[in-house]
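Colleague: below is the sequence, then the predicted model.
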Amino acid sequence: MIIFAHLLNDRSGSPRVLKSVIEDLGFDEQKRLYIGSDGDGILAAVEVDTRKFWYRRTPNRLLTMLTFCASQVHLLWSLLCSPGIPRDAVVYVNTLLPFGAGLFGRLTNRPVIYHIHEMSLSPPALQRFLVAIARYTATRLIYVSDAHRTLLPIAPEKAVTVYNSIDVALAEPSRDHVYRHRTGGVFTVLMLSYARSYKGISELLSLARHFSNRKDIRFNLVVSDGGSLEQVEPSNLTLLPPTDNPEHQYAQASLVLNLSRPDLCVETFGLTLLEAMAFGIPVIAPPVGGPAELVTDGKEGLLIDSRNGAALAAAVGQLADDEARCLEMSAAARARAAQFGREDFRRGILSVIEAVRG
């Protein structure tokens, strides 16, 4: 049996990767998922025995910290009191946050796998605490890129890199998609992101305003958490609702952006970048962290610090007016994405599970 633990079921990268892990293990492996009660995201569609532990987010950061701590006490207690967990069960902790599951594994002498997706957490004291717990409880630590392993070392002797892969639901549509530089004469720029400042939302709005006089360039923003923007949306930007399957958005896109600010958030991988590249879409990504490992500047796309608004605007304008370059990048992006195959992901996860079982 494998016991999975995840805190927040939303539409971000970490639950999407966990969904892939659970699905790739097949029906022969007995699985159980413990998940926080706050959130209704992509994991709701996974066919797995699911148990919920109490968790609530609030607008108040201090109160949310208290509810988070309470949630981990509840998770630990739920696991300790749960019948039917074999002595040889593997505990699989998705992200650093559900540390109650890590403690359960350590206290009951069961192997613990941490699948880490985050680079930094706020406040810093919380990150130091969670890293210490992971170092104490983990049998193996899975990182999503080599850059991630370097930037967040916890226990190097226990660490392994398993690169993400796209969801099975996107595999066939991405393979069949024919990239178009423009659709109906319009160059469409797409970003999928949280409505958070560190994700480069202000930079995207400024970029859209820069092109307000060009009717042939449009911007689409999929807000993954369903949040609203604090600033007025430019007329050439369309705000789209969260989706569990972004196939339609990718099919309409000419260019995909990840504008996370390197001074506030270093991306560990960049799953939306890989998805876009699988569709053959050129990308613009941060020049640090996982995206810089995924994208070669000038080949599959461009690496640009989103704080450099002039460089960003110049790049978007040039790509909008250069179909030949975009088609060249499209072919390179599709070839690069093929190197992150689902079977490689599956073998990587299985090898870690087999290693902790001895």
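Modeller: On my side now, so go ahead.
Colleague: every contact and neighbour count from this point should use C-alpha atoms.
Modeller: Will do.
Colleague: distance of residue 53 from residue 124?
Modeller: 25 Å (C-alpha to C-alpha, to the nearest Å).
Colleague: more neighbours: these two, which one.
Modeller: A count of neighbours by other C-alpha atoms under 10 Å puts residue 53 above the other of residue 53 and residue 124, at 22 against 10.
Colleague: what residues are up against that one?
Modeller: 34, 35, 36, 37, 71, 74, 75, 78 (C-alpha atoms under 8 Å, 6 or more residues apart in numbering).
Colleague: okay, now the one to match up with it:
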Amino acid sequence: MKHLICFHLFNDYSGSPKILKMVLENFLKQHYIVDLVSSKHGVLDELLCYENLRKHSYPYRFFKNPIVMMLYYCAVQLYMFVFAFKWLFCRDIVFYINTLLPVGPALAGRIMGKRVVYHYHENAFVKGRSYKILAMAMQKLAHEIICVSCYQASFLKQKSNLSVVPNALPQEFVDRLRFIPKAAFMRKRVLMLGSLKLYKSPLEFVELAKRLPQFDFELVVNDTQENINCFVKEYKINMGKNLTIYPRQNDVTSFYNRASLVLNLTNKKQAIETFGLTALEAMSAGLPVIVPTKGGIAEMVKDGVNGYKIDVQELDKIENRIKYILLDKDIYVHLSNNAKKESQKFSIIQMLTEIERLIFPL
């Protein structure tokens, strides 16, 4: 019986735990034994219905003070390092590390002689020094590294035991998306999903809503309503009638089903999207997208075919492009059809098969 020990730091509803849920569910349906070590209250808790899953949880939270946050992170890594020795005498197991962050159990796995596989979702080399250190550690500790885009993989010095497996969406998610281009065009609604971190450009999205009162704008934030209220107050955001901000959602299909256009405004000078799951979700609903010009997310978009690549620094250009897309039905339908066609290149079956092969090689 194959046995997988998986470590993921923060269990929320962002992209990397969503992908992890699909990977683990594939193993669970094949009756593999899976031990999952992660925090409480997120998308991964939806796997608790499987009898062959054992979840080991701990509390995790964020602190505004960076020193306190780093100390807390280090404490969690020490805990995971020690806890990993629970499997010291277990044979034929694999340590599956999701994202760069769980370095403690990766180190423990190598000390114990276990196979260590990293699923690398970030791009450490456009982040701070601590992420670069974690990336160096990953390249020393991993027997196999799974990247999500060619762009992301290009930054790693290690070229052996390195594979690119693009993300995909669960079929049940895609099946709930409605692909009706002409109806979507008539809705005139612009959607963005992200966080309150300034590099995700929530303030710029608010500014676009002010500039374009003829369109509706919806922002879905991966955070609590309490934190959203604090953010609105801190930055003195004047909520216009055409702007609605929603807190963290368990299911976002309804937002795509009532949208016309999806934006990703990540500031490439501060962070770069290594893949762009929300763009793939949008295109799977036949929604055109506007994304940054750099990163794995840019590999998914061709200008004038299924969307446009424009950086958030060119907000005037984004404003004009939104009007261009949402005021011409023929252009919109052309972009919509191509977005749907492009999304079909990202196969969930192919993704899961390739990841399984890399984690459990013959």
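Modeller: It's in. These numbers were taken from a predicted model, which means no experiment stands behind them.
Colleague: just give the TM-score of the two.
Modeller: Superposed pair, TM-score by TM-score structural alignment, normalised by the length of structure 1: 0.92. Supporting alignment: 347 aligned residues with a C-alpha RMSD of 1.8 Å.
Colleague: over to residue 91 of structure 1. Which of the three states is it?
Modeller: What DSSP: H, G, I helix; E, B strand; the rest coil gives for residue 91 of structure 1 is strand.
Colleague: gap between the aligned partner of it in structure 2 and residue 285 of structure 2?
Modeller: Residue pairing (TM-score structural alignment): residue 91 of structure 1 is matched to residue 95 of structure 2. To residue 285 of structure 2, residue 95 of structure 2 is 35 Å away according to C-alpha to C-alpha.
Colleague: doesn't residue 265 of structure 2 fall inside a helix?
Modeller: No. Going by three-state DSSP, the assignment for residue 265 of structure 2 is coil, not a helix.
Colleague: which non-adjacent residue is nearest the aligned residue in structure 1 for it?
Modeller: In structure 1, the residue matched to residue 265 of structure 2 (TM-score structural alignment) is residue 259. Nearest residue to residue 259 of structure 1, sequence neighbours excluded (C-alpha to C-alpha, 6 or more residues apart in numbering): residue 200, at 4.8 Å.
Colleague: so how many other residues sit close to that neighbour?
Modeller: Residues near residue 200 of structure 1, counting by other C-alpha under 10 Å: 24.
Colleague: what does residue 231 of structure 1 give?
Modeller: With other C-alpha under 10 Å as criterion, residue 231 of structure 1 counts 9.
Colleague: and it, what is it in contact with?
Modeller: Contact partners of residue 231 of structure 1, counting by C-alpha under 8 Å, 6+ apart, are residue 202.
Colleague: tell me, how many residues neighbour whatever residue of structure 2 lines up with residue 211 of structure 1?
Modeller: The alignment partner of residue 211 of structure 1 in structure 2, by TM-score structural alignment, is residue 212. The tally of other residues near residue 212 of structure 2 (other C-alpha under 10 Å) stands at 15.
Colleague: report the secondary structure state of the closest residue to residue 212 of structure 2 other than its chain neighbours.
Modeller: Distances taken as C-alpha to C-alpha, 6+ apart put residue 319 closest to residue 212 of structure 2, at 7.6 Å, once the chain neighbours are dropped. Per three-state DSSP, the local secondary structure of residue 319 of structure 2 is helix.
Colleague: ranges for the helices of the stretch 101-250 of structure 1?
Modeller: Per DSSP state H, counting those that start in this stretch, the stretch 101-250 of structure 1 carries helices over the ranges 124-137, 146-151, 168-176, 201-210, 247-252.
Colleague: contacts for the last one, please.
Modeller: Pointing back at helix 247-252 of structure 1 there. Residues contacting helix 247-252 of structure 1 (C-alpha under 8 Å, 6+ apart): 170, 173, 174, 177, 179, 183, 188, 190, 276, 279, 281.
Colleague: 7 Å - rerun?
Modeller: Residues from elsewhere that reach helix 247-252 of structure 1, judged by C-alpha atoms under 7 Å, 6 or more residues apart in numbering: 170, 177, 276, 279.
Colleague: all helices of the stretch 251-362 of structure 2, in order?
Modeller: 253-257, 277-284, 315-326, 329-343, 348-359.
Colleague: for residue 107 of structure 2, which of those helices is the nearest?
Modeller: Set against residue 107 of structure 2 and scored by C-alpha to C-alpha, those come closest in helix 348-359, at 17.3 Å.
Colleague: does the residue lying farthest from the centre of structure 2 count as helix, strand or coil?
Modeller: Using C-alpha atoms, centre = their mean, the residue of structure 2 lying farthest from its centre is residue 89. It sits 34.2 Å away. Secondary structure state of residue 89 of structure 2, per three-state DSSP, is coil.
Colleague: list the residues that contact it.
Modeller: Residues near residue 89 of structure 2 by C-alpha under 7 Å, 6+ apart: none.
Colleague: just the contacts of residue 53 of structure 1: which are in strands?
Modeller: Judged by DSSP state E, those include 34, 35, 36 as members of strands.
Colleague: how far away is the closest residue in space to residue 218 of structure 1 that isn't next to it in sequence from residue 217 of structure 1?
Modeller: Closest residue to residue 218 of structure 1 apart from its sequence neighbours, by C-alpha to C-alpha, 6+ apart: residue 188 at 4.9 Å. Distance, residue 188 of structure 1 to residue 217 of structure 1, using C-alpha to C-alpha: 6 Å.
Colleague: for residue 266 of structure 1, same thing?
Modeller: As judged by C-alpha to C-alpha, residue 266 of structure 1 and residue 217 of structure 1 stand 28 Å apart.
Colleague: okay, those two: which has more neighbours?
Modeller: residue 266 (24 against 21).
Colleague: ok, the more buried one touching residue 290?
Modeller: No. Using C-alpha atoms under 7 Å as the test, residue 266 of structure 1 is too far from residue 290 to be in contact (8.0 Å).
Colleague: before we move on, back to that, mind listing what the residue nearest to residue 218 of structure 1 touches?
Modeller: Residue 188 of structure 1 neighbours (C-alpha under 7 Å, 6+ apart): 217, 218, 219, 253, 254, 255.
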